[in-house]
Each structure stands twice: as C-alpha cells, then as structure tokens.
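J.: Quick one, what's the 3D model for this:
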Amino acid sequence: MTVVAKDPGDLVEGRKPVTRLDRVIIRFAGDSGDGMQLTGDRFTSETASFGNDLSTLPNFPAEIRAPAGTLPGVSSFQLHFADHDILTPGDAPNVLVAMNPAALKANIADLPRGAEVIVNTDEFTRRAMQKVGYETSPLEDGSLDGYHVHPVPLTTLTVEALKDFDLTRKEAERSKNMFALGLLSWMYHRPTQGTERFLRSKFAKKPDIAAANIAAFRAGWNFGETTEDFAVSYEVAPAATAFPPGVYRNISGNLALSYGLIAASRQADLPLYLGSYPITPASDILHELSRHKNFGVRTFQAEDEIAGIGAALGAAFGGALAVTTTSGPGVALKSETIGLAVSLELPLLIVDIQRGGPSTGLPTKTEQADLLQAMFGRNGEAPVPVVAPRTPADCFDAALEAARIALAYRTPVFLLSDGYLA
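T.: Have a look, this model is predicted:
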C-alpha cells in the first residue's frame, strides 16, 4: 500500500463510524531509541489542548542502554485521558502500540482481554523474536486471540511515505514513531496542528528532517482514514471540568518543587541555599535552582551526600532557608546530620525523590521505599515531620508547606516525592 502524505485537514470527516468513550489508556512501547517518550509527549500535548483531563506515566529502562530488541531495553509512555476528572495514569491499557517483539512481550501481560494491540510487523523477524524467547510468532500462533490485533508494517509504510525525500533508509525509519503518532491521532480525533508546529520548531535548523517527520505523521493519519483494518475511530469529549481558554504549561514534579522552594524563600524573606550531590531522580532540582540566582538562590554541588547536607546545615545556622536534595541511598548517608539538625533545632528541608532499592541498582525505577527510613532512620528520639505530595502540581504546595513547618517549628522536615511524580 502506498500512503500519501496529505494534510489531514484536507480529508472529509465522517467516513467511518465514531465510537464515543469516556476514557482511554494508551501505552506506547519500544526500544529506548524508538522515540516513545517524544511520541507520548506529543500525544499528551494535543490531548491537553483538546481539553481532556489526563495523567501520564513515562517509564525508562533502569539499565544503561540495553541491547536493542531486548526486554531490559524496552521504554514506554502511558497516557490516561478522559472526559472527567482523573488522578492516575491507569493500570491496564486499552491500547498498546508495540514497536517490536520485546515491547509486546514486556507489556502484553498488563492488557485486559479485548484490548487493542497495534504491532509493527516489520520488526517481527525470527531473530528478533528469538531474542526475547518467542519460539513462534505471537501474531500467528493464536496467543493473541483474546485481543484486537492490528498488524501494521510501520517501518515499510514510513519508508514508502518518505521515498521522495533525500534520506537514507535508516534515516527514514527513524520517523516511524511519527507515523504511529499520526495513526493514533486519527484513531482518537486528536488535533494535528500543534504537533506539526512542534516538529517545524524542533527541527528548524534541519528543514528536510522537519518535513520528513511531518510527512510521516500525515501518512499515519491518512493510513488510519483509508485502511480497512481500522473500521472505527474513537472520540473522548473534553472534560466537563476543563479549564477556560488561556496559556497553560506542562509541569513535572521536580520543576514544580523547585518553583515551590523559590516561592517559599520569597515568602519567608530568606535566601534559598541548596547543598546537593547529583543523584537520579533528584538532580533536576539542582539543575533548575542553579538557574535562578536572580531570586537569591545559591546552589552548591558537593563532592558527596554528606558534604551536601553538611553545607546546607551550615547555611541554616547562618539564617538561610536550607535545602538538600537526594534519593534513598543519599538519605542513608545524611541520617547523622539530620539527627544533628534535630538536636540543634535548625530548619532544614530534606527533599527525597524516592526510587527503588538501595545504592545504585535502580536509578530510574520508582518505589516509595523511604517512608520508614524518613520516620525512624536516626539515633535516639529524633522525630521529623514528613510531607508527601500527591501529584506533580502538588509538589509546589508541598514545598511551601514543608518550608512553613521547618521555619515555624525550627526542625528538619522531609519532603517525600518519587520518580513518577518527579
């Protein structure tokens, strides 16, 4: 099939029946280099502009770029959007976009029966399937009979759509995530103009690459409109509690927390001091606060965790709003100084962006693993208040509240966020 990269706005709406849904959970999954995070981010942005309430869950491999096509190397992005207020990214996806056999095998167990599965058939070669333990093709052996499977040769269709561009086959294949995004945008009636503007801006210095990605995106949209495999498209109406028109922004927990700390220092009329040692997933706070010297923020990248909190405690002694950021392994190293801060009755914020496991094993896997350590991980009687945000945006308010408690009661305060919120 030849996919013509027309402008989606030129096609007549209503050719296929539309099913109304109140909510959908979609998961994009593929290798770390397949662009799943970018694909999910763009689908999220268009969904937000459409007016749906939403929650997302990016998921990165903990390993350092595992070999392509292997289970440890699978990266995914999950999006839950609805016509009503929602609070979580969801548990069981209604739709899985699997870019290769590893992505299918790593995620299929999370899908309920009847879910839709879109697979890139071009990647289901014998070698790729054997790499993840498939003895026979799951697309042919009946193991997926409980799902609505849509086999789509994403790579072939993308290369065909870009045949008029001066690109190598490998360069053309990189746009297959945009083809998948276009297909899902058609499938769920997402706006398209924002993504095209984004691609033109992102690749402003490489207009040929921008044009190729836009062509792949349009080709995916047109494929959904013209292929008989997708007989129905779906519509999720804007949320009844949608915000009025205006200028909004996406925000992560770490960014909101950084802004909350700055706001707290301004409200308290105290200079903000951060003593920190870089550690995933807390390092973003150090990066962000280092940009705001104009608000009287001082950041110190220490040589280790103990030096970071030691410097912060000294700053508290000198009258600053003192903060140290870390994750679980760093909390273990900072415990003695936290106990000292309790004894000295000094305000100090210990921001713990939690992850799984001790030491360096799982830097990108989230686990709310540090509550007992935060509550009891010190010598003798050294009680410390604990504040925990519930959403990325709530990290802003949590930072303000933690600072208020620390300054009002002259005590260290734990702020327990985690990798998913961050």
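
J.: going forward, measure contacts between C-alpha atoms and count neighbours the same way
T.: OK.

J.: Show me the strands in the stretch 101-250 of the chain, by range?
T.: Remark: strands assigned in the stretch 101-250 of the chain by DSSP state E, counting those that start in this stretch are 116-120, 148-152, 233-236.

J.: and those strands, which is most packed in?
T.: Among the strands of the stretch 101-250 of the chain, ranked by average contacts under mean count of other Cα atoms under 10 Å, first place goes to strand 116-120 (a mean of 22).

J.: To Ile209, which of the strands of the stretch 101-250 of the chain lies closest?
T.: Among these, the nearest to Ile209 by Cα to Cα is strand 116-120 (22.2 Å).

J.: now the closest one: how far from the chain's centre is it?
T.: Centroid separation for strand 116-120 versus its chain: 21 Å, with Cα atoms, centre = their mean, to the nearest Å.

J.: helices or strands next to it in the packing?
T.: strand 95-98, strand 148-152 (3 or more Cα pairs under 8 Å, 6 or more residues apart in numbering; DSSP states H and E).

J.: Geometric centre of the protein: which residue is closest?
T.: Central residue of the chain (Cα atoms, centre = their mean): Pro58, 3.0 Å from the mean position.

J.: Let's compare: structure for the following, please.
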Amino acid sequence: MSSFQLHFADHDILTPGDAPDVLVAMNPAALKANIADVPPGAVIIVNNDEFTKRPMAKVGYATNPLEDGSLTAYHIHSVPLTTLTVEALKPFGLTRKEAERSKNMFALGLLSWMYHRPTEGTEAFLRKKFAKKPQLAEANVTAFRAGWNYGETTEDFAVSYQVAPATKAFTPGTYRNITGNLALTYGLIAAATQADLPLYLGSYPITPASDILHELARHKNFNIRTFQAEDEIAGIGAALGAAFGGQLGVTTTSGPGVALKSETIGLAVSLELPLLVVDIQRGGPSTGLPTKTEQADLLQAMYGRNGEAPVPIIAPQTPADCFNAAIEAARIALTYRTPVFLLSDGYLANGSEPWHIPDVANLPDLRVQFATGTNHELPDGTQVFWPYKRDPHTLARPWAIPGTPGLEHRIGGIEKQNGSGNISYDPANHEFMVRTRQAKIDGITVEDLAIDDPSEAATTLVLGWGSTYGPIAAAMRRLRTQGIAVAHAHLRHLNPFPANTERVLKSYQRVIIPEMNLGQLATLVRAKYAINAHSHTQINGMPFKAEELATALKEAINA
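T.: This is a model prediction of the structure:
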C-alpha cells in the first residue's frame, strides 16, 4: 500500500500538514492505516467496491466500518470508484484491470470539483505524460472528467470549498514541482556544469537514495557517467578513482551504506581529493526502517572513521533546498580538496514543493585550476612537483591529473610527508598533517547563522537542522500567534559550524534542539560550546507534526 498527501493553501506552506481535511481510502488497508491521522469532522471518501469480506478481514476489520457506526465522527462518502471508472472507460475497449488503474484519476477529478480547482492544467499534464500512448492519455482524462462530473451531479456531495488565491506574492519567475532527490540530482548536474568537470557517480542501489542514480543516468548529455556497482565499497572506490582522475566524484547511499564506505572516506581524507558523499538518511540501526525517515547519521558522518578524519557536513532544509545544498557541497569539496557529506533524509527525498528555477547566470563559478607544472625548488635548484604543497589561504593541496608530464606523485592511505608526499612514519610530521587537515576543515568559509526573531525580545532559541526546518517554522508560527516570543535558527553547515554560532547560542537564556534522533546535534553543541542545550527528540520514523512540536516547545519554554 502507498499513499500521497497534498497540502495547498492561500499562504506559504511549511509542512505536508498535520491532519488531512480529506482522506480518500481506495481500500480497507488504506482506511485502517490512515484513520488515526484524520481529525473528527473531516471528510472521508471510500471506494466501497473494495470493502468486501476478504480485504476487510486481511486488515482486521471484523465488521464493515462503513456500516457498523464506527465512523460516525466523520463525514463519510461511500463511492463505487472502481465501478464508476470502469463504466466511464468502456468506450476505450480496455480490460477491466487496465481501466481500474484510472480510478485515482476519477478521485482526483472529484477532489478538483470539491475544491474548485482548475482542470485545464491537469488534463494538459496527462496528455503530455502519456504522449506516446494517446489512448491511455485520453482514458485518464476521461476518468478525471467523470470524477468531476460525479461531484457536480450527485446529491451525495452537498458542500464544496474554495481556497482563495495566495496572499503572499511569489518571487517572479518560472516554477515547477520538485522532490528532494530530483532537486539534489539537478544540483549535482549544475555543480559539475559550473565546475566544467565531468560528473561520475559510483553508487549501489539503496532506499531512499536510488532515485538519484536513476535520474543521473538519464543525463549523459551533461557529460555524466553513472556506475551501478556490485556493492557500496566498489561504488565509492570508483567515485574516488574518478576524483583522482580529475572528475567530480559522487557516491550516493543511506546509513547502512555509509558504514561500508567509511574506510574509503578516510582514504579520501588522506588523499585530500574532492568527493561528495550523499547520505539520504533513513531509520536505523542496521536495515532499520528503509521507507521511514530519521536524522540519526549525524554522528556517523562526523566521527564514523578511524583516526582523526574530519569531513565537512551540509544538510538541506527543504526539498527544493537540496539543489542549493548540492552546489554548496561541491563548492567546498572543490575549493578545499576534501570529501564532503551531504545529509538529506527520506522526508526530504520523497517530499515535494514548488521550486523557483534559478537563472543559470546567477549560479556560482566552481571552475578549478589543475596543477600544470612544477611548484617547488629543491636546495640544488631542481624544480619538482610537490603534491602536498598547500594553498596558503585554503590549505588545499594541488589537484594534478594523472598522466600530466612531470606531475607524477604517490597516492595511498599511508601517511604522507608534508609537501613532497613521500611515505612518512615521522611522529612530528604525522602530528603536523593531522592538525593541518583539521585546520583546513575548521577554516572553511560558510555563511553566518541567521536568526528569525520578529519580536527581537525572545529569550528562547529553537535550533534545528535538516528537514526539521518546516515543522519547526510552522510551530514557531503557532507559538507567535499565541503571543509567545521565540527565536528560530537553522543550521545548514554542521561541520564546521558557522563562525557566529557560539555568540548566537549564548545570547539566549534557553536553547531547544528538536531532532529526529536521540539528541545528536545537542550532543555536539553541548560539547563544543558548553551550553545546556535542551533536546526534544522523536524517532518513530515520521517527521514532526507542527502542532505537537508547538505544544512540546511551549511546555519547555514554560517549564
């Protein structure tokens, strides 16, 4: 069973919505799984064709819930969606099984009538979607119209609703609907294009990251090569090899895959090569909850390698923001010659929202200068290439493409001598290299932490990261309408933290950190800044609900 939730309003939307106003249940399993989220008084449209003895028994209904009085708290509309759809599509000569597939379009037409939504765009989309199968396109359009006409003519639906136009003007431009994984994919393509580098993805399929592999494979025209490896280790090994060869190397995975990739990530730290490690987090540990969301890989990304192996960490906050986060991750990787973690999660990956398509001319220039000649003079006057002679500002080492005459150099995981890159077991050299690699990460330039505090009088700061942005912002809106002054800050960069983070945190009497884990960011903040950050955690595989979060924050503020 699968489900999809749509939220639309006359104001900006921050979450999919806590409680649906309308539930369309195509079968007993759908009703059973979702009824707990539906508030009393809501509308439930049920496909009564599926409420027969066997399907109901499978999900534990001893009696028919449409007849036993258990749903009296809701406005129930029992509609034979399957029968009506099959009847409407008889002229197309489809089999019953083929016709039944369009019942969701019938339901969409009915909902479009209920909410006075325009139909032209939907019909145009269906015809474009099934352009290669015109009969299928027209069948879906017909089912959609049949649903709209059913709402218009039946006496069962006495009430319809109308959502006013948006009160807040959008930034002018072209918009499209986009999911987090698709936005992240486009961000990777844009980053490689702006860097004027080939993009190489070495990946092994894993939920919920596989969509990125699938989508990138469709865009070979952008000088992209995708490799579906036999396992996680081979995937990142190939990506790191591509980085050594002068390409933008990327590997995508989820939490279990990060564990397998950890040794090669450590190798990338030692080699000091740009590499993007995209972790679409899911519930853990081990196989955990593959189709559910969680934020529990932060400490793994931060410390999940042997030795001192610092890696920058970036986390997008909305589905559309995955595009910008991918470009920022590439900027850091290419500028500082380091692997970079990009931490998304299942909630962002599968969630969608309107995306303002950016002007390519406004995207950052990510082009890099490869080493082209010698860069060091020995005491005897000989000119040589030193692969670990660093840029004085970024501490990045030169990036030399293999095969460039005169730039031959050693690679591998054994410690390198500063400058020359020769193998070194010297204790003083090892300490210098460890501290230099850490200093390089600590010195990465990132934007300051921004504060949302309209009252400028808040004494409590709610600090978030990643996909908690929407629920936290929605909870802030609820609290402020109740007259509670509260500030909100959201971290995009988790390593290194923005330079003003300590000053911001210590300017509030109380800091509360909501996370979909057991308090991993709170642990880092407490350790680094010695502040008593309060955790509010949830690890049920689901995102925060705005109302529940607002209530919890209010209780914490009043405690």
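
J.: re the thing from before, secondary structure element for the residue nearest to the centre of structure 1, which one?
T.: Per DSSP states H and E, Pro58 of structure 1 falls inside strand 53-59.

J.: who's in contact with that strand?
T.: 37, 44, 47-48, 75-89, 238-239, 242, 365, 420 (Cα atoms under 8 Å, 6 or more residues apart in numbering).

J.: ok, of these, which come out buried?
T.: When neighbours are counted using 16 or more other Cα atoms under 10 Å, the contacts of strand 53-59 of structure 1 contain these buried positions: 37, 44, 47-48, 75-84, 86, 89, 238-239, 365, 420.

J.: out of those, which are inside strands?
T.: The strands in this structure, assigned by DSSP state E, contain 75-82 from these.

J.: Please tell me how far the residue nearest to the centre of structure 1 sits from Ala393 of structure 1.
T.: Taking Cα to Cα, to the nearest Å as the measure, Pro58 of structure 1 falls 16 Å from Ala393 of structure 1.

J.: same thing with Glu228 of structure 1?
T.: 42 Å.

J.: Compare these two (neighbour count), which wins?
T.: Ala393 (19 against 10; other Cα atoms under 10 Å).

J.: which position in structure 2 aligns with that one?
T.: Aligned counterpart of Ala393 of structure 1 in structure 2: Ala320 (TM-score structural alignment).

J.: so stretch 223-232 of structure 1 matches what in structure 2?
T.: Counting by TM-score structural alignment, stretch 223-232 of structure 1 corresponds to 150-159 in structure 2.

J.: just how off-centre is the matching stretch within its chain?
T.: Distance of stretch 150-159 of structure 2 from its chain centroid, counting by Cα atoms, centre = their mean, is 39 Å.

J.: what comes into contact with it?
T.: By Cα under 8 Å, 6+ apart, the residues outside stretch 150-159 of structure 2 that reach it are 77, 110, 113-114.

J.: try stretch 278-287 of structure 1
T.: 254-255, 257-258, 274, 276-277, 299, 301, 325-327, 352-355, 363-364, 418-419, 422.

J.: Take those residues and keep only those in helices.
T.: Among those, the members found in helices (DSSP state H) are 254-255, 257-258.

J.: From those, list just the buried residues.
T.: 254-255, 257-258.

J.: could the residues you listed be laid out in JSON lines, adding distance to Met178 of structure 1?
T.: JSON lines is the format used below for these (distance: Cα to Cα, whole Å):
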{"residue": "Asn254", "distance to Met178 of structure 1": "28"}
{"residue": "Leu255", "distance to Met178 of structure 1": "27"}
{"residue": "Leu257", "distance to Met178 of structure 1": "32"}
{"residue": "Ser258", "distance to Met178 of structure 1": "32"}
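
J.: Name the nearest of the residues you listed relative to Thr195 of structure 1.
T.: Leu255 (23.4 Å).

J.: How about the contacts made by the counterpart of that closest one in structure 2?
T.: Matched to structure 2 by TM-score structural alignment, Leu255 of structure 1 sits across from Leu182. Applying Cα under 8 Å, 6+ apart to Leu182 of structure 2 gives the contacts 211-212, 215, 349.

J.: aligned partner of the residue nearest to the centre of structure 1 in structure 2?
T.: Checking with TM-score structural alignment, Pro58 of structure 1 has no match.

J.: and the gap between Pro58 of structure 1 and Thr39 of structure 1?
T.: As judged by Cα to Cα, Pro58 of structure 1 and Thr39 of structure 1 stand 11 Å apart.

J.: For Ala406 of structure 1, see how far away Gln267 of structure 1 is.
T.: In terms of Cα to Cα, Gln267 of structure 1 sits 14 Å off from Ala406 of structure 1.

J.: These two: which has the busier surroundings?
T.: Using other Cα under 10 Å as the criterion, Gln267 of structure 1 and Ala406 rank with Ala406 on top: 23 against 12.

J.: Is it correct that the more buried one is in contact with Val342?
T.: No. Using Cα atoms under 8 Å as the test, Ala406 of structure 1 is too far from Val342 to be in contact (10.7 Å).

J.: Now Gln368 of structure 1: closest residue in space that isn't a chain neighbour?
T.: The shortest distance from Gln368 of structure 1 to any non-neighbouring residue, by Cα to Cα, 6 or more residues apart in numbering, is to Gln354 (5.8 Å).

J.: From what I see, that neighbour and Leu371 are in contact.
T.: No. Applying Cα under 8 Å as the test, Gln354 of structure 1 and Leu371 come out as separate, 9.3 Å apart.

J.: any common contacting residues for those two?
T.: The contact lists of Gln354 of structure 1 and Leu371 share Leu416, where a contact means Cα under 8 Å, 6+ apart.

J.: more crowded one of these two?
T.: Between Gln354 of structure 1 and Leu371, counted using other Cα under 10 Å, the more crowded position is Gln354 (30 against 16).

J.: That one corresponds to which position in structure 2?
T.: Checking TM-score structural alignment: Gln354 of structure 1 goes with Gln281.

J.: Next, the contact list for that match, please.
T.: Here Gln281 of structure 2 is in contact with 208, 254-255, 293-297, 343-346 (Cα under 8 Å, 6+ apart).

J.: tell me which of the ones in strands among the buried ones among the contacts of strand 53-59 of structure 1 is nearest to Phe203 of structure 1?
T.: Phe77 (22.4 Å).

J.: Tell me the counterpart of the closest one in structure 2.
T.: Structural alignment (TM-score structural alignment) places Phe77 of structure 1 against Phe4 in structure 2.
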